[in-house]
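*Asks:* quick one: sequence and predicted model below, then my questions.
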Amino acid sequence: MNFPYQVPESKKIRLIINTDAKNEADDQYAIAHALLTPRFNITGIIAAHFGTRIDTSMEESFKEIKKVLQLMDMDNDISVYEGAKAAMTDELTPTSSAGSDLIVREAMKDGELPLYVIFLGPLTDLAAAYLQEPRIADRMTAVWIGGGPYPEGAGEFNLENDIAAANVVFRSPIPLWQVPQNVYKMLRVSLAELAVRVRPHGEIGRYLFEQLVEFNMHPDHSPRWPKGEMWMLGDSPAVSLLIDDQEFDYDMVTAPHITSDMLYEPQEIDRKIRVYRSVDARFTLEDMYAKLELFNASSKKGG
């Protein structure tokens, strides 16, 4: 990439992306956005499962990540790792994988840039990594797109796919930034907007738009979702909050216990997590649009 600016080395971070990329159509936008962000030194992408709807969900996510990398001509630059194939069976038994091993390995490195891991699906691989090696807790920060609104909680897809893992992480001392459902839904875009701002920008822009339109037309969708002419790029705040953490837009909340019906229960523990109450949709989307345009221009110039 030949962007017209650089990021000072002292401002950079290491990043691992954990994504259930083939679940629907917005993870791909967050992956591409992260790959085009100069502040990030991406040390790997982990393919996550997305519940029991598809037995091979993790494998499908793995293939989708590889496809995005190939379209961006980065498949030789970024390693992709398999995460857990399914949710944890209980809160004590880690579902270890190459993905959880990566988190442990990167967290335990000395003398490196700060490590962040973003989770665009369930927290399975983070819980496994922590149970494998609890010392990672003070050597990394996790950002999770998931969970219902506060204070009560509610049914939410990423949480539903591994409640046990979420409880492990919520009890742990791992620094956690949570972007709950009511907040990540602020990233609303129209298909017309994506057609104008994303589709024209090279192979990756065309693919991001077309795969979303294809998913939008799936005949099995309910009348209520998708709505037909809009989408929520709900995973994208995990990227933009690592560019600007919006220091006045979150609360420090005592981590709740999560019930089997995904409600929040108070816990008598000294454990605070960062819970966002808003995200800047304009900043997030415009940064992504600009980087896609700069990347496409740079690719044309290089060719």
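*Replies:* Nice, thanks for sending it over. Residues are numbered from 1 along each chain as shown.
*Asks:* all contacts plus neighbour counts: C-alpha atoms, from now on.
*Replies:* OK.
*Asks:* for whichever strand or helix holds residue 129, packing partners?
*Replies:* When secondary structure is defined by DSSP states H and E, residue 129 falls within helix 124-132. Packing partners of helix 124-132 (3 or more Cα pairs under 8 Å, 6 or more residues apart in numbering; DSSP states H and E): helix 98-107, helix 163-171.
*Asks:* in what helix or strand does residue 192 lie?
*Replies:* helix 191-197.
*Asks:* I'd like the next helix or strand past that helix.
*Replies:* Per DSSP H and E, the first helix or strand lying C-terminal to helix 191-197 is helix 202-216.
*Asks:* buried residues in that next one, which are they?
*Replies:* Of the residues in helix 202-216, those buried by neighbour count under the rule 16 or more other Cα atoms under 10 Å are 202, 204, 205, 206, 207, 208, 209, 210, 212, 213, 216.
*Asks:* use this one as the comparison:
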Amino acid sequence: MTPPQLRLAVQSRVIVDNDWSGDPDGLVALAHHLLSPTNRVVAVTSSMINPVFGQPEGAVAGAALARELVDLVALPEPPPVHAGSNGPFGDSASVAADAIVAEALRDDELPLLLVCGGPLTNVAQALQQAPEIASRLTLVWIGGALDPAADEYNRDTDPVAAEYVFGTPGLAIWQFPLETYRSCAYSVAELEADLGGSGRVGEWLWTRFTELPLPDFVQLGGVWPLGDSPPVLVTALADESSTYRETPNGRVYTAVDVRLLFADLLARLRLHERRR
């Protein structure tokens, strides 16, 4: 018999955008969004991979991985998955950008949060196609850095897109910069034990880490940050136990409740396995 459950309110619509064929931390975050009953994932979009990793069709490959995860979770109403551009921001449209625009223009009582855990390519293209959507959504971005001299992958993969997005009038941006998302450290041993031991979805996620083709210049130590996960705190949980400072166009998060974030992730994975 299934134990009784609390009735939880849905608090947001979410579009989740990421470079899914890169670091598997994005797929971990996607699984968390999909399994959270307090946000409704309405679309998943896939972005380019930095050319240094040698994936010229990274957006297409990433969309395939995201679809595989969506199918595995098996929601009653699974969100559609759309591939974006395989190159940096320019004048060309994409199916991913079209999907972002369409959802932003759709009337719904729930606020729309566009969660991006990779380069801002698809976001910039959507804003270029339809500038009026800037006031109809909030961008939640894993990227940038408090230190302007720091290298930061998501910003630096498509800096023109980042500049365009941050220069868009009327767009609210909640940012989790490098210094904040790096605090979401997870040991490799914990990843294997926690993800690999948390049902079929967790096992699938752990396999993405073991099968990731790491280039020779990447020297893996004992820690793998799950840096794409913090947006779940604002889409599905709560940020009262995290900290942020206000900016002219939104927020910059300076600390996140890592315990709440990952305890909820593992509980969601295990409950999903128990109930399926």
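*Replies:* Great, that's in hand. Please read these numbers as outputs of a predicted model, since none were measured by experiment.
*Asks:* dump the helices and strands packed on helix 124-132 of the first structure to a markdown table, plus distance to residue 122 of the first structure.
*Replies:* Formatted as a markdown table, these follow (distance: least, Cα to Cα, whole Å):
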| stretch | distance to residue 122 of the first structure |
| --- | --- |
| helix 98-107 | 13 |
| helix 163-171 | 8 |
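*Asks:* closest one to residue 20 of the first structure among those helices?
*Replies:* Residue 20 of the first structure sits nearest to helix 98-107 of all these, at 12.5 Å, using Cα to Cα.
*Asks:* what about that closest one, how far off from the second structure?
*Replies:* For helix 98-107 of the first structure, the mean deviation from the second structure after alignment is 1.1 Å (mean Cα distance after the TM-score superposition for the first structure).
*Asks:* just want the angle from that helix to helix 124-132.
*Replies:* If you take axes from the mean of the first three to the mean of the last three Cα atoms, to 10 degrees, helix 98-107 of the first structure sits at 60 degrees to helix 124-132.
*Asks:* which bit of the second structure covers helix 98-107 of the first structure?
*Replies:* Per the alignment by TM-score structural alignment, helix 98-107 of the first structure matches residues 95-104 in the second structure.
*Asks:* tell me, how many residues neighbour the equivalent of residue 255 of the second structure over in the first structure?
*Replies:* Aligning on TM-score structural alignment places residue 255 of the second structure opposite residue 278 in the first structure. Around residue 278 of the first structure sit 18 other residues, with neighbours defined as other Cα atoms under 10 Å.
*Asks:* which residue is the nearest non-sequential neighbour of residue 278 of the first structure?
*Replies:* Excluding the flanking residues, the one nearest residue 278 of the first structure by Cα to Cα, 6 or more residues apart in numbering is residue 183, at 5.4 Å.
*Asks:* which residues are in contact with the one you found?
*Replies:* In this structure, residue 183 of the first structure makes contact with 149, 276, 277, 278, 279, judged by Cα atoms under 8 Å, 6 or more residues apart in numbering.
*Asks:* what does stretch 179-188 of the first structure correspond to over in the second structure?
*Replies:* Residue span in the second structure matched to stretch 179-188 of the first structure, by TM-score structural alignment: 176-185.
*Asks:* that older thread, just put the helices and strands packed on helix 124-132 of the first structure in a markdown table and tack on distance to residue 85 of the first structure and mean neighbour count.
*Replies:* Rendered in a markdown table, the data for those read as follows (distance: least, Cα to Cα, whole Å; neighbours: other Cα atoms under 10 Å):
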| stretch | distance to residue 85 of the first structure | mean neighbour count |
| --- | --- | --- |
| helix 98-107 | 11 | 22 |
| helix 163-171 | 13 | 22 |
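*Asks:* go through those and name the closest to residue 16 of the first structure.
*Replies:* Set against residue 16 of the first structure and scored by Cα to Cα, these come closest in helix 98-107, at 7.6 Å.
*Asks:* which helices and strands does that closest one pack with?
*Replies:* For helix 98-107 of the first structure, the packing partners by 3+ Cα pairs under 8 Å, 6+ apart come out as strand 40-47, strand 80-82, strand 115-119, helix 124-132.
*Asks:* and that helix, how far out from the chain's middle?
*Replies:* 16 Å (Cα atoms, centre = their mean, to the nearest Å).
*Asks:* how much does that helix deviate in direction from strand 115-119?
*Replies:* Relative orientation of helix 98-107 of the first structure versus strand 115-119 (the same axes, to 10 degrees): 160 degrees.
*Asks:* surely residue 39 of the first structure touches residue 11?
*Replies:* Yes - Residue 39 of the first structure lies in contact with residue 11 (Cα atoms under 8 Å); the separation is 6.9 Å.
*Asks:* ok so, going back, confirm that the match of residue 255 of the second structure sits in a strand.
*Replies:* No - according to DSSP: H, G, I helix; E, B strand; the rest coil, residue 278 of the first structure belongs to no strand; its state is coil.
*Asks:* spatially central, which residue of the second structure would that be?
*Replies:* residue 117 (4.1 Å; Cα atoms, centre = their mean).
*Asks:* residue in the first structure matching it?
*Replies:* Aligned by TM-score structural alignment, residue 117 of the second structure pairs with residue 120 of the first structure.
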